[in-house]
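With the sequence up front, the predicted model follows.
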Amino acid sequence: MNPTDAELWAAGLGFVLPPVIAIVNQPRWSGPVKALFMLAVATVVGLGTAYFNGDFTGKPIVTCMLVAAVVIGTAYHTVWRPSGIAPGIEAATSTGGTKDPAPAA
């Protein structure tokens, strides 16, 4: 199966988006909130790449969203987080405060 142009664009954008996502993410946000934001970005990328490549129908849209989500997550965990780039951006663009410490018992 050969990837479509829309899927390739979704993958390419997904690879470079973790630092952009880190600008919005805050260190005090929980993991699920950060994951939901990443999925929202992947949805927008999937919709946009499918639309601008003329594949704006059911299956290509979903495929582009899934490709973007997988590539964003993989790129973040294999390149951007280990290098310290994404966490550094996240800390530098924090609006104040840090991640809440564990509640006292």
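Great, that's in hand.

Could you use CA atoms for every contact and neighbour count after this?
Fine.

Does anything pack onto the lengthiest helix in the chain? Which helices or strands?
As assigned by DSSP state H, the longest helix anywhere in the chain is helix 31-52. Here helix 31-52 touches helix 5-16, helix 58-75, going by 3 or more C-alpha pairs under 8 Å, 6 or more residues apart in numbering; DSSP states H and E.

Mean neighbour count and distance to Gly31 added to the ones you listed, as TSV?
Compiled in TSV, those are given as follows (neighbours: other C-alpha atoms under 10 Å; distance: least, C-alpha to C-alpha, whole Å):
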stretch	mean neighbour count	distance to Gly31
helix 5-16	21	19
helix 58-75	20	13
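
residues of the longest helix of the chain that come out buried?
Residues of helix 31-52 classed as buried: 34, 38-39, 41-50 (neighbour count, 16 or more other C-alpha atoms under 10 Å).

Pull the most distant pair out of these.
Farthest apart among the buried residues of helix 31-52 by C-alpha to C-alpha are Lys34 and Ala50. That separation is 24.2 Å.

try it against this one:
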Amino acid sequence: MIEDLDHSNIYSTDLVNCLPNGKIQTVNSFKYPTREIKTELGIDFKYHYLRHTYGTFMAEMNTPQHLLCNQMGHGNIHVTQRYYIAVSKSGIDVLKKNLNNL
């Protein structure tokens, strides 16, 4: 059992991803293995790349902008639109189509 920030109890069975001891995985519990793997393999990888990949995939799957904004933790939907909506493949295809129709 884990105590959440609002002091309610969370059980490990309620978590999608938890550590073997049932505790909540923190950002650092994900980053450490990633650092070890990238060092061993000698690849240039930044954990933040996964965030951009997630945002791009969700945008390409036509996730409503307000939901994507919430998922990405953006305080302003314009940030979401700037980084994910316009640069997705489907967004670029729409731009090309609209430009050709001018």
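Cool, the structure landed. Bear in mind that the values here come from a model prediction, so they are computed numbers and not experimental data.

Fetch the TM-score of the aligned pair.
For these two chains in superposition, a TM-score of 0.30 is obtained (TM-score structural alignment, normalised by the length of structure 2); 49 aligned residues with a C-alpha RMSD of 3.6 Å.

one step back: dump the helices and strands packed on helix 31-52 of structure 1 into TSV; add distance to Ile85 of structure 1 as well.
As requested, the helices and strands packed on helix 31-52 of structure 1 are exported to TSV (distance: least, C-alpha to C-alpha, whole Å):
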stretch	distance to Ile85 of structure 1
helix 5-16	12
helix 58-75	12
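
mind listing the helices for structure 2?
Using DSSP H, helices in structure 2 cover 27-41, 48-60, 65-72, 77-80, 89-100.

Which residues in the fourth one does the neighbour count mark as buried?
Of the residues in helix 77-80 of structure 2, those buried under the neighbour-count criterion (16+ other C-alpha under 10 Å) are Ile77, Thr80.

what's it in contact with?
Residues from elsewhere that reach helix 77-80 of structure 2 (C-alpha atoms under 8 Å, 6 or more residues apart in numbering): Gln65, His66, Leu68, Cys69, Met72, His74.

if we go to 6 Å?
By C-alpha atoms under 6 Å, 6 or more residues apart in numbering, the residues outside helix 77-80 of structure 2 that reach it are Cys69.

Next: the longest one.
Taking contacts as C-alpha under 6 Å, 6+ apart, no residue outside helix 27-41 of structure 2 touches it.

Next, count neighbours for Cys69 of structure 2.
Neighbours of Cys69 of structure 2 under the rule other C-alpha atoms under 10 Å: 20.

Quick one: the helices of structure 2 as TSV, columns for distance to Glu3 of structure 2 too.
Below are these laid out as TSV (distance: least, C-alpha to C-alpha, whole Å):
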stretch	distance to Glu3 of structure 2
helix 27-41	18
helix 48-60	27
helix 65-72	24
helix 77-80	32
helix 89-100	42
